[in-house]
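S.K.: pasting a predicted model and its sequence here:
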Amino acid sequence: MMNDTEINDISYHASATASTMTLVNSHTVYTLNGTIRVKIVLFDHKQRPKTRGGDMLILWMRDRSKGAASAGSVTDHDNGTYTGILRILWTGQAVIRAAILCTREKMAFMHRELRKGYVICPSPKRSDGFKHPLQKGKLPEHLAVKPFLGPHGLPMSFENANRTAIRPCFVHLDEIPSGSRDIVLIHLYAHFQVFPLHVFKARMKYIRLATERLLIRSPDIKIVIKGPHYFIKHSTRNTLGGLWGPLYDKIIRQEFVSLYARVIYLDVWDMHVTGENSDVHPSEGLLKTMLRTLFGYVCSK
């Protein structure tokens, strides 16, 4: 993909409206805990069939009347066709949906520009500081919780951010005292998306080293890493969406492979796909679900 010839004509990109999705061996009724298979065939904007793979697709189904949803897996056959598999987790009805998260041509362009050392600049939006979801509401008074928000340090794509509050995540980790029993949630994602992948990879390495030091001096601390989430737009009109999400997920898993037994990884990608999350900042409903999932893990260990 990185050696693809540069294509400036967007009509050659895969088109969601021109592409098709059909059931494979369709049935009138499907069995609970069974699977549904779909075939996806991609066409470009001039309805020409795509003859190679590499486009990033997502697949999900949901029943809004029951509040039920599940994400599927997609297999790329490298010829413009894809097979999707969904597991049936509830009884009733469901609507199956698929989306093109990113075209092959767009990904190739992004990689070429970033390898040249360019930074992809979104349209800026003024910001006088940082906001955090916990600021939207109060925590229950019976919980002895004292939240602390520590911005993760540069890169930070704010126009007028409070730079005195910005310090790298690994610095915050190194300042936690010995014997701490805190719950530490680490999340790095959207602010890194306009920078080359090696920037994110290097930052995760420093965080992993700081985590190892912290676990030695505070063995009862709970360390949680929140993985990337799916979104399609950004309040600053950044068009990258969740493009790097799956790649960031792979980087985090590889970097922390030796700490799987000590660090909790909060994988929320499918949750946001099935919740049809659109903005870089998840909805209040998704935030509540993530918090319940978080405390479900930390309270069981």
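M.R.: That came through, no problem.

S.K.: going by C-alpha atoms from here, please, whenever you check contacts or count neighbours.
M.R.: Noted.

S.K.: if I look at the nearest residue to Thr239 once chain neighbours are set aside, how far off is Glu276?
M.R.: Once flanking residues are discounted, Thr239 sits nearest to Lys233: 6.4 Å by Cα to Cα, 6 or more residues apart in numbering. Per Cα to Cα, to the nearest Å, Lys233 is found 12 Å from Glu276.

S.K.: regarding Val184, which helix or strand does it belong to?
M.R.: Using DSSP states H and E, the element containing Val184 is strand 183-186.

S.K.: quick one: the helices in the protein?
M.R.: 104-115, 169-174, 197-217, 245-255, 269-274, 284-298 (DSSP state H).

S.K.: looking at the ones you listed, which is closest to Trp60?
M.R.: Proximity of those to Trp60 was assessed by Cα to Cα; the nearest stretch is helix 269-274, lying at 5.9 Å.

S.K.: hmm, who's touching that closest one?
M.R.: Taking contacts as Cα atoms under 8 Å, 6 or more residues apart in numbering, the residues outside helix 269-274 that touch it are 58-62, 69-71, 227-231, 282, 286.

S.K.: ok, back up a step: who touches the residue nearest to Thr239 in this structure?
M.R.: Lys233 is in contact with Thr239, Leu240, Gly241, Ser278, Asp279, Val280, counting by Cα under 8 Å, 6+ apart.

S.K.: try 6 Å
M.R.: In this structure, Lys233 makes contact with Gly241, Ser278, Asp279, judged by Cα atoms under 6 Å, 6 or more residues apart in numbering.

S.K.: before we go on, here's another structure to hold up against the first:
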Amino acid sequence: MTRLYIDLERNIKIQYRKHANPFIMLNFYTFKEEFTIPHLIDQIAGDQHTVIIFTLGMHFRLFPINHFLRRVINIRKAIERLFLRSPETKVIIKTENTSEMNVRVEMLSDFHGYLQYLIINSMFKDMNVGVVDAWDMTNAFASMRIHPQKEIIANEIDLLLNYIC
């Protein structure tokens, strides 16, 4: 699902794309309009007024870590191609956050999430990308919610805006 916001007065365009349903959902839906993050990045020309923000995490906890690692490697390669086209484009990555542990502990535990968090930090540490560290923020707030409370989200947005501005 894609949402588009355009402010002609301030010359701002925001395009938001929500992730698809997780593979663990029992509902039927079509993959017809789904694209990977590298595919979307490759379609962006980029310039000094372009900011790309994305997050990876929770829905990959169910799969072997090598699947997540391949995803992150492909995203890194797409960002490298973007920086060759447009080095002034800003890229910001939001890490995943800690989560509740009441169901499917063996599959959805923070152990798997922490491995993914380490992979993201390691994979992008030498690149000119901003990182909104939601893992540390949710730990600092002692949050165990899969969707964090508004105070944490406000802090994430504040950090995000610091990178943009």
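M.R.: That came through fine. Everything numeric here is computed off the predicted structure, so don't read it as measured data.

S.K.: hang on, the earlier thing: return the subset of the contacts of helix 269-274 of structure 1 lying in strands.
M.R.: Counting by DSSP state E, the members of the contacts of helix 269-274 of structure 1 that fall within strands are Ile58, Leu59, Trp60, Met61, Arg62, Ala69, Ser70, Ala71.

S.K.: excluding chain neighbours, what is closest to the last one?
M.R.: The shortest distance from Ala71 of structure 1 to any non-neighbouring residue, by Cα to Cα, 6+ apart, is to Trp60 (4.1 Å).

S.K.: what's stretch 71-83 of structure 2 aligned against in structure 1?
M.R.: Mapping stretch 71-83 of structure 2 onto structure 1 (TM-score structural alignment) gives residues 203-215.

S.K.: quick one: the matching stretch to structure 2 mean distance?
M.R.: After superposition onto structure 2, stretch 203-215 of structure 1 lies on average 0.3 Å away from the residues it aligns with, using mean Cα distance after the TM-score superposition for structure 1.

S.K.: what lies in contact with that stretch?
M.R.: Contacts to stretch 203-215 of structure 1, defined as Cα under 6 Å, 6+ apart, come from residues Phe170.

S.K.: mind checking how far it is from the chain centre?
M.R.: If you compare the mean C-alpha spot of stretch 203-215 of structure 1 with that of the full chain, they lie 21 Å apart, counting by Cα atoms, centre = their mean, to the nearest Å.

S.K.: buried sites along stretch 283-295 of structure 1?
M.R.: When neighbours are counted by 16 or more other Cα atoms under 10 Å, the buried residues of stretch 283-295 of structure 1 are found to be Leu286, Met290, Leu294.

S.K.: what's around Pro147 of structure 1, how many residues?
M.R.: Using other Cα atoms under 10 Å, Pro147 of structure 1 has 11 neighbouring residues.

S.K.: contacting residues around the equivalent of it over in structure 2?
M.R.: In structure 2, the position corresponding to Pro147 of structure 1 is occupied by Gln15, as judged by TM-score structural alignment. For Gln15 of structure 2, the residues meeting the contact criterion (Cα under 6 Å, 6+ apart) are Arg3, Leu4.

S.K.: distance check, Gln15 of structure 2 against Leu4 of structure 2.
M.R.: 5 Å.

S.K.: one more: Pro22 of structure 2?
M.R.: As defined by Cα to Cα, Pro22 of structure 2 lies at a distance of 23 Å from Leu4 of structure 2.

S.K.: who's more crowded, these two?
M.R.: With other Cα under 10 Å as the criterion, Pro22 of structure 2 and Leu4 differ in neighbour count, and Pro22 comes out ahead with 12 against 9.
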